[in-house]
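Asks: The following block contains a protein sequence and its predicted model.
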Amino acid sequence: MIGIPRLFLAEDAHHRGELRVLKQLPGLIAVLRDGGFTDDESLRWMYQEDPTLPGRPVDALHGHLAREVLRRAQALGF
C-alpha cells in the first residue's frame, strides 16, 4: 500500500477538516530530483534533523521557513 506521510499534508483553509498536500511540497520534490536525489534520498533528507532549523526540513515546510527549505534544497544540487 502506498500512502502520503501525514507531515506532507495540512488543513485546507477553505474546507474545514479537509487535508491538502503542502503547497511547497511538489516544488521541493522537483528541486531535489533535479539535484540528483532519488525518492528515498529525498525522504531521508526531509526527515533528517537539521541543527540550523527548528527540527527537520519537513517540519519547517509547515511554517515561515518553507522558503528556506527550498533554498537549501536548491543549494544541495550544486
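Replies: That came through, no problem.

Asks: drop to CA atoms for contacts and neighbour counts, all remaining ones
Replies: Will do.

Asks: Mind listing residues that contact the host helix or strand of Arg71?
Replies: For Arg71, the host element (DSSP states H and E) is helix 66-76. Contacts to helix 66-76, defined as CA atoms under 8 Å, 6 or more residues apart in numbering, come from residues Gln24, Gly27, Leu28, Val31, Leu32, Gly35, Pro57, Ala60, Leu61.

Asks: Distance of the third one relative to Leu53?
Replies: Here the distance between Leu28 and Leu53 works out to 16 Å (CA to CA, to the nearest Å).

Asks: ok, these two, which is more surrounded?
Replies: Neighbours were tallied for Leu28 and for Leu53 using other CA atoms under 10 Å; the higher tally belongs to Leu28 (22 against 13).

Asks: element containing the more buried one?
Replies: Assessed by DSSP H and E, Leu28 sits inside helix 25-34.

Asks: another structure for you, compare them:
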Amino acid sequence: MTAHDKIQTEWLSIPDVADLLGETPGRVRRLLDENALVASRREGPLKIPAVFFLDGEVLSSLRGTIFVLNDAGFDDDGTIDWLLTPEESIGVAPIEALRAGRKAEVRRVAATLL
C-alpha cells in the first residue's frame, strides 16, 4: 500500500484535541502516555488524526488496539499508518472498522502481525 491508499483525515494539534475533548493539553499528553491515543511528529509538531475521535470523545476501542500493535512491535508512526491504511482481511482501513464497532475483528488481525 502506498501513502495514497490511506484514508484522508484532518490532523489535530494537542491544543486542538484539548478543545475538542474539553480537557487541558496536559490531560491530552497523559492520554498519549497511557496509549489511549497515538500521535506523530513526522510533519513538525505533534499531531493526532481527527478520525481517532467520535462524537467529541476518544474512540474507546483505540487504546486496546494500540496496545496490541505495540506488542507487535509497531512504533507510533507505524501504528497510525496501519490504522489508516485499508487492510485486505478487514475490507476497510482498521480505523474505519473500529469506528463501526468491529473491535474484535481489528484486534484479531492486529494480533497476527506479531
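Replies: Received, thanks. Computed from a prediction, not measured in an experiment: that's the story for all the values here.

Asks: And the TM-score between them?
Replies: Overlay of the two chains. TM-score (TM-score structural alignment, normalised by the length of structure 1): 0.77; 70 aligned residues with a CA RMSD of 1.4 Å.

Asks: about what we covered before: let's have the contacts of helix 66-76 of structure 1 in TSV, adding distance to Pro5 of structure 1.
Replies: What follows is these, written out as TSV (distance: CA to CA, whole Å):
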residue	distance to Pro5 of structure 1
Gln24	15
Gly27	17
Leu28	15
Val31	19
Leu32	17
Gly35	22
Pro57	14
Ala60	15
Leu61	13
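
Asks: For Gln48 of structure 1, state which of those residues is nearest.
Replies: Pro57 (7.4 Å; CA to CA).

Asks: Alignment lookup: the closest one to structure 2.
Replies: The equivalent of Pro57 of structure 1 in structure 2 is Pro94 (alignment by TM-score structural alignment).

Asks: Ok, Ala73 of structure 1 next?
Replies: Using TM-score structural alignment, Ala73 of structure 1 lines up with Ala110 in structure 2.

Asks: Show me what Thr79 of structure 2 lines up with in structure 1.
Replies: Using TM-score structural alignment as the criterion, Thr79 of structure 2 maps onto Ser42 of structure 1.

Asks: Contact partners for Gly55 of structure 1?
Replies: Glu49.

Asks: Pull out the buried residues from the helix holding Leu28 of structure 1.
Replies: By neighbour count with 16 or more other CA atoms under 10 Å, helix 25-34 of structure 1 contains the buried residues Leu25, Leu28, Ile29, Val31, Leu32, Arg33.

Asks: I'd like the next helix or strand past it.
Replies: helix 39-47.

Asks: Do me a favour and get the end-to-end distance for stretch 52-62 of structure 2?
Replies: 7 Å.

Asks: cool, and stretch 45-56 of structure 1?
Replies: 9 Å.

Asks: Next, the contact list for Pro5 of structure 1, please.
Replies: Under the criterion of CA under 8 Å, 6+ apart, Pro5 of structure 1 has no neighbours.

Asks: what residue of structure 2 matches up with it?
Replies: Match for Pro5 of structure 1 (TM-score structural alignment): Pro49.

Asks: how much space between that match and Thr79 of structure 2?
Replies: The value you get for Pro49 of structure 2 to Thr79 of structure 2, if CA to CA is used, is 12 Å.

Asks: No further questions, thank you.
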